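**Student:** What follows is a predicted structure for the sequence shown.
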Amino acid sequence: MKPQSRRAAAAAAAVPTGTTTDAASGAPSAPDAPGRVPSRDRHAVAVSVPALVMFALGLWGLDRGGMWRDEAVTFQVSGRTVPQIWRLLHEVDAVHGLYYLLMHAVLAVHPGEVVLRLPSVCAAALTAGLVAALGARLVRPRVGLWAGLLYAISPMAGHYAQEGRSYALVAAGATWATLLFVRAVRRGSWWGYGAVLGVTCWLHEFAVLLLLAHAVSLALARAGVRVWRGWGCAAGTVSLALLPMVLVSREQSAQVAWLRVPTVETAQGLLRTFLGPADGMYWTCLGLAVLGLAGLAGRRGELTCAGVCLPLAVVPPVALMLVSQVSPLYVDRYVLYALSGAPVLVAAGAERMAGALGRLPAAGRRVPALPHSRLRSSGGPPVALRNDCPHDDEPPKRCPAPRDRPHDGGALNGPHSSHPPPAVPRPGRVRRPLIVGVRWLGRPSQVAGLAGVLGLVLVLVQQFPLLRDDRSPERRPDDLAAVSRVAARRLRAGDSVLFLPAQARNVALAYPGAFRGARDVALAESGAESGTLYGREVDPGTLRRRMARLDRVWVVADRDLLAGRWKPGSHVERAKLAVLAQEFVPGRELVQGEVAVRLYVRPSRVGGAP
């Protein structure tokens, strides 16, 4: 047997029966005391409770009665055939290709808005459980429970849990990959980490920034060559697998031309979103997170909670913001997965503060001296009363009292006595945990757990209005269902419709019933046939000839575009505006949010316009 194997066998034999192993360091931990919940069960509870809470919150108000523009894209693209989706990905939106194929299978069961959002709800619930598992592995199950619940009641997590887009799934994959990263550093198996992270990056390519976060974690841990080699092989495999998407998506960068350069205010807004929008909660969580940064770099080769979670929360957003100074690519939903690190840091800080409070002495508390607290024998060392309990469940152990001796007129205390009087200390201040003052609440761990639950309840009460308001369609940039209801009340079969810009056709693709029988003036080829999102439109000359035959046309348009607050770059869009301004006058207008449904008529028909 090799010396290393003999040492491992000896170490395993030295661990008593019933002793568990610490998940983060691998060191043996104390056995579960009689009557306490086993460690494995505590871990299961810590993981399952946040997942169930997140799932319940995700189902609450899931049917908002309307999709916004990005959800509508998911809905109408996923409803196409697989060859049509494949053709689309070569033209536009390749970054969401795997998600569209997944949703194609989901919506084949039942096409509807609730089913559209159910994968995001399940993914968010899984993420909450994985955040709890990460906290339990790096610190302890109680920290994992707090962290998972903080994630579950976060407004940002709840928002994307109810959105038919890929971001909640990316967050689940990234958190799972981080958990596998921690395990791989300890055990040396990297294939699971590489596989999960590779699939996550194909759900959205910006998840590759997680590799930078994990590299920083290894640097903080001062990992050995073997660990760096294993991680490097996994990272290289993920990068090579992602290369085709990167090459294709670079040709489709016009899709994000609307993005702007992030500023310091952008970073501050993201930090407030991670920790809590309200001032009181924000500063409290920020202070706890800073407290949780203690021990950022542990022993050589050992990952710490702060060493894993701080890079996870900070590195991807910062890296994307820095890149966006040259080429704007930053949107907060692109780095939603970084949110997973923040609750663990806050929970670890709360755990550290609870431990510090438990070690404080009871201020001003005086306790009387206990009898027989220190006995001195005739030639031996002092025998002390053991009054400290290493485990909360064990009662204090007292030394046996000395046998009674007959009192012979003070011989016991006399000068010739071989038994000197016991040394009784004077009453005074005794260092005892502050938690002794509230012993009636239970064990210190129970008191800390109760305080954590109460804190989470207060956080939930404070954020409940935000969670409730987020269930309203008004919290999204637009409500295409409301626009379709307006159009359905006014449009009749045979009416002509003009979408300005072409992206406004999204409402007809998502809710075709409202536009059934209407004629799309500018459309040359549908999106499914042309391999585009919104269809291919006619050239400006053809558009002018078509509109010359019309006396009235319904226009579904962006209000800012109609008001001249921005100018379109397409020749077709400019031709639409020019024909409307030169040959038509606006009539009846129905506005729904940022989208206007307006009737345009020729001047000769103004008086008789219906």
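**Tutor:** Cool, got the structure. A quick note: this is a predicted structure, and the numbers were derived from the prediction, not measured.
**Student:** all contacts plus neighbour counts: C-alpha atoms, from now on.
**Tutor:** OK.
**Student:** wait, isn't residue 335 in contact with residue 318?
**Tutor:** No - using C-alpha atoms under 8 Å, residue 335 makes no contact with residue 318, being 9.8 Å away.
**Student:** Those two: who's more crowded?
**Tutor:** A side-by-side neighbour count of residue 335 and residue 318, using other C-alpha atoms under 10 Å, places residue 335 first with 24 against 16.
**Student:** where does the more buried one land in three-state SS?
**Tutor:** Put simply, residue 335 is helix when judged by DSSP: H, G, I helix; E, B strand; the rest coil.
**Student:** which residues sit in contact with residue 54?
**Tutor:** Contacts for residue 54 (C-alpha atoms under 8 Å, 6 or more residues apart in numbering) come out as 121, 124-125, 128, 149, 152-153, 158.
**Student:** Please read the previous query as pertaining to residue 302.
**Tutor:** 25, 221-223.
**Student:** That one in helix, strand or coil?
**Tutor:** Strictly by three-state DSSP, residue 302 counts as coil.
**Student:** how near is it to residue 341?
**Tutor:** In this structure, residue 302 and residue 341 are 18 Å apart, going by C-alpha to C-alpha, to the nearest Å.
**Student:** can you check residue 259 too?
**Tutor:** Residue 259 is 26 Å from residue 341, by C-alpha to C-alpha.
**Student:** and if you look at residue 74?
**Tutor:** Counting by C-alpha to C-alpha, the gap from residue 74 to residue 341 is 28 Å.
**Student:** Looking at these two, which is more packed in?
**Tutor:** More crowded of residue 74 and residue 341, by other C-alpha under 10 Å: residue 341, with 26 against 22.
**Student:** Surely residue 584 touches residue 599?
**Tutor:** No - if you go by C-alpha under 8 Å, residue 584 and residue 599 don't touch, sitting 9.6 Å apart.
**Student:** what's around the spatially closest residue to residue 583 that is not a sequence neighbour, how many residues?
**Tutor:** Spatially, and ignoring its direct neighbours in sequence, residue 583 is nearest to residue 602 (6.2 Å; C-alpha to C-alpha, 6 or more residues apart in numbering). Number of residues near residue 602 (other C-alpha under 10 Å) recorded here: 20.
**Student:** Identify the residues contacting residue 602.
**Tutor:** By C-alpha under 8 Å, 6+ apart, the residues touching residue 602 are 551-552, 583-585.
**Student:** since we're on residue 589, how many residues are nearby?
**Tutor:** Neighbours of residue 589 (other C-alpha under 10 Å): 12.
**Student:** count of neighbours near the nearest residue to residue 515 once chain neighbours are set aside?
**Tutor:** The shortest distance from residue 515 to any non-neighbouring residue, by C-alpha to C-alpha, 6+ apart, is to residue 508 (6.2 Å). Residues near residue 508, counting by other C-alpha under 10 Å, number 23.
**Student:** still on that earlier bit, nearest to residue 102, of the contacts of residue 602?
**Tutor:** Nearest to residue 102 among these is residue 552, at 42.2 Å by C-alpha to C-alpha.
**Student:** let's bring in a second model and compare:
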Amino acid sequence: MILTQSVSKSRAPKMGDAPTTRTCALVVLPPAFLALLLGLWQPGLSFWRDEAVTVGVIRRTIPDIFRFLANLDAVYGTYYLLLHPIADTLGTGELTLRFPSILATAATAAATAHLANRLMMPKAGLAAGLLYAGAPFASRFAHEARPYAIATMLTVLATIFFLGTIERPSRRSHLIYGGSLVLLGMIHLFALLVVIAHLVTLTLLRGGRTRLRPWFITVTAVATVLLPLIGVAMTQRNQVSWLRPPRWNDVSALLTVFAGSRALIFFMAAAISAGAILTSKNAGKYMQRTPMVWSLAAPWLLVPPTTLLLISQLYPLYSARYVSMSLPALALLASVGVTRVPGTTWLIPLVLYGALAAPSHMAQRRQSTEPDQLREAARIISSHASPGDAIVYLPTNRRAVAEAYPDAFQQLRDVTLNVSPASAGNLGGIEATPQEIRRRLTDATLTRVWLLEGEQLWRGPTLDALNHAKIDALEKSFRQDGRWRVRSLTLTLYVRTGHSTSDRRSDNRRLTGEGSPGHL
């Protein structure tokens, strides 16, 4: 059986049996270059709401960042602190803040190629790296100023170091492996689900069970180091209260986004099936080197998503982005079947893969398919607002738009705010009381007010007292002079009743197509 081959008898190349530098370069550089090229293709689309949080947090001072982390997003604290000096030095442009994710995706492609080369042979490494680099799901997170691409990179590195503890067990190899897990957990706690996959790998390998004791010691030490972060994260669980228990359609959606499209599901299924059939027949010297690939990659692909899906039936925590660290395993498994095509014709499936993935890549790079268009909202403000205009946010966390594109909002007065988000240690700041908000908005010196809210306009009894006071004051003392709708946002300009305005350029127009973009 392929899953019970002895570790000691495995013919996979070991760390000390490294191929030549030229071979390594030919294996890892093309995938890294492809991932970098795709990452630099249209990286300047508008920030979306989660990225707006990143921008808002990293623009704060270090003490303010720590004040924020004590209340929210502690699990992303390391990521915010990594990006803080970049924002201070280079600004908060889209490409600037996404470039670390682009580099991480290129490094992941190279590391995936290295891992497949180490376990099998150079062409398998090249195929695995290219499959990962060309994956739309990988490219999606290369274009986000969020930690998922970096977490995936660290997951591959941790898996390489885990392999080192199997091939050359020593105190040093376990220390390196443990250190990589600590760093991985600091970037994204959910990525540590790969540790369970590593445990499954040890139990599948004959001889692997003898290494369980040092593995448990290492993982226990890692958990001890990360315990404070885990404790804080548990107190902030309300941040994911919007999640719901996943259903079967979520499993189907995960298959689609991992593969890249419905057509690519069949491609990946065919490649993996071909690899499994050939491996089970143990056909030739090459196939004798693949059992470790299956023992390593199959749990890596299946265990983290399955674990989170099951946990989320009781405590909803599942989102496809939280298990993106399993995508390299899919590339590893598919590379087994792809590279069994005779001669140089094994490149044909890779060309087919690229052709099938191209529509998904092009769709991801159209602004109209983005989940938010915060930059367009900022452009509307820049074009139509006048110095001294006021702005009201509904609800308070819509201030993230102004955090993402602050230049457009500098000329506006935030009339309902008492304490800034940075000082309050949150995303929306602290607003005035409902009575004070009514008083401020009915001040006769205030003639034009902008209301920034979601695409769905909430009114009436669904509003809390604070937000009801905003709408009540605006509708009693002002009239609508224009409304602009962009994806996920609505901007309304209110002018005080009886006050004339020359700005009639807005006519209740929608700037993007109807419907939801279906972001992960």
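**Tutor:** Sure thing, it's come through. Bear in mind the structure is a predicted one, so any value in this text is a computation, not a measurement.
**Student:** Now the TM-score, please.
**Tutor:** The TM-score (TM-score structural alignment, normalised by the length of structure 2) is 0.86; 481 aligned residues with a C-alpha RMSD of 2.6 Å.
**Student:** from the contacts of residue 602 of structure 1, which ones fall inside strands?
**Tutor:** 552, 585 (DSSP state E).
**Student:** Including distance to residue 281 of structure 1 and neighbour count, could the contacts of residue 602 of structure 1 go into TSV?
**Tutor:** Formatted as TSV, those follow (distance: C-alpha to C-alpha, whole Å; neighbours: other C-alpha atoms under 10 Å):
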residue	distance to residue 281 of structure 1	neighbour count
551	59	17
552	55	22
583	57	14
584	55	22
585	53	16
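**Student:** now the aligned partner of residue 119 of structure 2 in structure 1, nearest residue through space, not along the chain?
**Tutor:** With the correspondence set by TM-score structural alignment, residue 119 of structure 2 lines up against residue 138 in structure 1. Of all residues not flanking residue 138 of structure 1 in the chain, residue 24 sits nearest, at 4.8 Å (C-alpha to C-alpha, 6+ apart).
**Student:** Help me confirm that that neighbour comes into contact with residue 141.
**Tutor:** No - here residue 24 of structure 1 does not reach residue 141: they are 11.5 Å apart, not a contact under C-alpha under 8 Å.
**Student:** Show me which of the two is the more surrounded one.
**Tutor:** Shown here are residue 24 of structure 1 and residue 141; by other C-alpha under 10 Å, residue 141 has more neighbours (25 against 20).
**Student:** and the end-to-end length of stretch 443-455 of structure 2?
**Tutor:** Using C-alpha to C-alpha, one end of stretch 443-455 of structure 2 lies 28 Å from the other.
**Student:** On the three-state scheme, the residue nearest to residue 138 of structure 1 is what?
**Tutor:** For residue 24 of structure 1, the assignment made with three-state DSSP gives coil.
**Student:** List the contacts of it.
**Tutor:** Residue 24 of structure 1 sits next to 137-139, 303-304 when contact means C-alpha under 8 Å, 6+ apart.
**Student:** Please tabulate those residues in CSV and include neighbour count and distance to residue 289 of structure 1 as additional columns.
**Tutor:** Below are the contacts of residue 24 of structure 1 laid out as CSV (neighbours: other C-alpha atoms under 10 Å; distance: C-alpha to C-alpha, whole Å):
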residue, neighbour count, distance to residue 289 of structure 1
137, 21, 18
138, 25, 15
139, 21, 14
303, 25, 17
304, 23, 14
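**Student:** count of residues packed around the residue mapped onto residue 241 of structure 2 from structure 1?
**Tutor:** Aligned against structure 1 by TM-score structural alignment, residue 241 of structure 2 finds its counterpart in residue 257. Residue 257 of structure 1 has 11 neighbours, counted by other C-alpha under 10 Å.
**Student:** so what's whichever residue in structure 1 pairs up with residue 128 of structure 2 up against?
**Tutor:** Residue pairing (TM-score structural alignment): residue 128 of structure 2 is matched to residue 147 of structure 1. Applying C-alpha under 8 Å, 6+ apart to residue 147 of structure 1 gives the contacts 131-132, 135, 343-347.
**Student:** Kindly recompute the last result at 6 Å.
**Tutor:** By C-alpha atoms under 6 Å, 6 or more residues apart in numbering, residue 147 of structure 1 lies in contact with 132, 343-344, 347.
**Student:** circling back to that earlier point, skipping its backbone neighbours, what lies nearest the match of residue 241 of structure 2 in space?
**Tutor:** residue 328 is the one closest to residue 257 of structure 1 (C-alpha to C-alpha, 6+ apart), at 7.9 Å.
**Student:** Over to residue 322 of structure 2?
**Tutor:** Distances taken as C-alpha to C-alpha, 6+ apart put residue 190 closest to residue 322 of structure 2, at 6.3 Å, once the chain neighbours are dropped.
**Student:** any idea what residue 82 of structure 1 aligns with in structure 2?
**Tutor:** Checking TM-score structural alignment: residue 82 of structure 1 goes with residue 62.
**Student:** Please apply the same query to residue 485 of structure 1.
**Tutor:** With TM-score structural alignment as the criterion, the equivalent of residue 485 of structure 1 in structure 2 is residue 379.
**Student:** How about residue 236 of structure 1?
**Tutor:** Counting by TM-score structural alignment, residue 236 of structure 1 corresponds to residue 220 in structure 2.
**Student:** does its match sit in a helix or strand, and which one?
**Tutor:** Element membership for residue 220 of structure 2 (DSSP states H and E) is helix 212-235.
**Student:** buried ones in that helix?
**Tutor:** Within helix 212-235 of structure 2, the residues scored as buried using 16 or more other C-alpha atoms under 10 Å are 215, 218-219, 221-223, 226, 229-230, 232-233.
**Student:** which one of these is nearest residue 180 of structure 2?
**Tutor:** So of the buried residues of helix 212-235 of structure 2, ranked by how close each gets to residue 180 of structure 2 (C-alpha to C-alpha), first place is residue 222, at 9.4 Å.
**Student:** tally of neighbours for residue 210 of structure 1?
**Tutor:** For residue 210 of structure 1, the count of nearby residues is 26 (other C-alpha under 10 Å).
**Student:** what's the equivalent of it over in structure 2 in contact with, if anything?
**Tutor:** Matched across to structure 2, residue 210 of structure 1 falls on residue 194, judged by TM-score structural alignment. By C-alpha under 6 Å, 6+ apart, the residues touching residue 194 of structure 2 are residue 304.
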